[in-house]
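Engineer: Quick one, what's the 3D model for this:
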Amino acid sequence: MRDLFTAGTPQTIADVLHSKDERVWQQQQLLNQFPQGTVVALKMNVPGPIKTNAQLQDLFAVGKQQLEAKFQDVTQLQAPVVTTTNAGTEVFYVFAEAGLAAKRRAIAFEDQEPVGRLFDADVLMRDHQHYSRSELGDSVRRCFLCERPAKECGRNRTHSVAELQAYFNRIATEVLGDD
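Structural biologist: Prediction:
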């Protein structure tokens, strides 16, 4: 079985928060540049201090390809913007599609097994900053391990980092094969 977490630079909470600030800045830049477009920001929810390495990049590439397949019939207003730091890889798309329609596609990607569950695909428009599942009458995201609401498990630290990493390793082995 693969072990995705043996290589990489450990990140601190400050590093992750800085990455979040950079993500928000990038989203705002794209919304300002394409005020009629819909921004879809894709990132992987990697548990623990290691957020990127070659194997995680390979897994990210599979998820990116699967998300792009969900949007293959939608006009892109610019080439995707990919950023990679030690805090992980993110890709930003700008589509000529209504926000709610884009969110439906993003949810279809996130809910597909197995890779989509590892990702967040945020959908934003200038007039309505962020679209949520509840706006579509969809249920909240479920935990990888127990099917309770993911935010609840994350907030309560219901599962250990080791348990969550084991889930990632299992999915990576299924998707990418053994080392």
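
Engineer: drop to CA atoms for contacts and neighbour counts, all remaining ones
Structural biologist: OK.

Engineer: Do a quick rundown of the strands in this protein.
Structural biologist: 38-44, 81-85, 88-95, 119-125 (DSSP state E).

Engineer: now the ones you listed in CSV, with distance to residue 167?
Structural biologist: Converted to CSV, these look like this (distance: least, CA to CA, whole Å):
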stretch, distance to residue 167
strand 38-44, 13
strand 81-85, 23
strand 88-95, 18
strand 119-125, 13
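
Engineer: For residue 153, which of those is the nearest?
Structural biologist: Proximity to residue 153 (CA to CA) singles out strand 119-125 among those, at 15.9 Å.

Engineer: and the closest one with strand 38-44, angle?
Structural biologist: Strand 119-125 and strand 38-44 meet at an angle of 160 degrees, taking axes from the mean of the first three to the mean of the last three CA atoms, to 10 degrees as the criterion.

Engineer: if we look at strand 119-125, which residues are touching it?
Structural biologist: Contact with strand 119-125 is made by 27, 31, 35-45, 63, 99, 102-103, 106-107, 110, 130-131, as judged by CA atoms under 8 Å, 6 or more residues apart in numbering.

Engineer: Please pick the buried ones from those.
Structural biologist: Taking 16 or more other CA atoms under 10 Å as the criterion, what is buried in the contacts of strand 119-125 is 27, 31, 36-44, 63, 99, 102-103, 106-107, 110, 131.

Engineer: mind listing the helices for the chain?
Structural biologist: 13-33, 54-70, 99-111, 150-156, 161-176 (DSSP state H).

Engineer: next up, for comparison:
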Amino acid sequence: MSSLHQKVLEAKEERSLFQSELRNKHGLPVISLTLNLPGGFEGYEGWEAVFKKSRDIISKTFSQGIVEHHHRLGKWGPEGFWVVNLPAETVKKQTIEIEENHFFGRIFDLDVLNEAGTILSRRDFSMEGRQCVVCEKPALSCYRGQSHELWEVKEKVEEIICKGLSRDV
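Structural biologist: I've put the predicted structure just below:
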């Protein structure tokens, strides 16, 4: 196993443990934020501004229900966590809305864990998965099929970041 792959797995495990701690502490849904920055966050100018904007929109959207909030730099990049006193299904629908409609939404990866610790997915709402940032086909198909070179994906993500920061969205 490559050291890069190992680092990604360690980051997922670390994030999962923290999510479980928050969920067990409060017995409420948890929103987990990471940024889709292929190749690692260090390779993107502006990642800090995008992360701040993502935290701001989540905090604003769920302001009436936030019980606890954390953000940190994990092993694989920036992470945010919100414990919310709202129905998990409602929270997931709102996070999908953010991913679909915010200018940086294509870069946001918002997971919602319900009270039992199950990650809710778009399929739970009879919705299609996310679209590829490069070609608009299903992202999972492109990822599994390695349909695009890393440089293509990075170039598209950098374009989104540059346009968004220049427009101050």
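
Engineer: circling back to that earlier point, for residue 75 of structure 1, find the nearest of the strands of structure 1.
Structural biologist: Nearest to residue 75 of structure 1 among the strands of structure 1 is strand 88-95 (5.8 Å), distances taken as CA to CA.

Engineer: Give the equivalent position in structure 2 for residue 124 of structure 1.
Structural biologist: In structure 2, the residue equivalent to residue 124 of structure 1 is residue 113, according to TM-score structural alignment.

Engineer: show me what contacts the nearest residue to that match once chain neighbours are set aside?
Structural biologist: Taking CA to CA, 6 or more residues apart in numbering, and ignoring the residues beside it in sequence, residue 113 of structure 2 has residue 119 as its nearest neighbour in space, at 4.3 Å. Residue 119 of structure 2 makes contacts with 111, 112, 113, as judged by CA under 8 Å, 6+ apart.

Engineer: ok, now residue 91 of structure 1?
Structural biologist: Applying CA under 8 Å, 6+ apart, we find residue 91 of structure 1 in contact with 41, 42, 43, 64, 80, 81, 82, 83.

Engineer: Just give me the closest of those residues to residue 171 of structure 1.
Structural biologist: residue 64 (15.3 Å).

Engineer: which residues touch the aligned residue in structure 2 for the closest one?
Structural biologist: Residue 64 of structure 1 maps onto residue 55 in structure 2, with residues paired by TM-score structural alignment. By CA under 8 Å, 6+ apart, the contact set of residue 55 of structure 2 is residue 80.

Engineer: Next, work out how far apart residue 143 of structure 2 and residue 97 of structure 2 are.
Structural biologist: 23 Å (CA to CA, to the nearest Å).

Engineer: and if you look at residue 83 of structure 2?
Structural biologist: Residue 83 of structure 2 is 19 Å from residue 97 of structure 2, by CA to CA.

Engineer: quick one, which of these two is more surrounded?
Structural biologist: Taking neighbours as other CA atoms under 10 Å, residue 83 of structure 2 and residue 97 compare with residue 83 leading, 25 against 12.

Engineer: Just give me how far stretch 91-99 of structure 2 sits from the chain centre.
Structural biologist: Remark: stretch 91-99 of structure 2 is offset 11 Å from the chain centroid, using CA atoms, centre = their mean, to the nearest Å.

Engineer: my bad, should have said stretch 89-105 of structure 2
Structural biologist: Relative to the centre of its chain, stretch 89-105 of structure 2 is centred 10 Å away, using CA atoms, centre = their mean.

Engineer: And stretch 75-88 of structure 2, by the same measure?
Structural biologist: With CA atoms, centre = their mean as the basis, stretch 75-88 of structure 2 stands 9 Å off its chain's centre.
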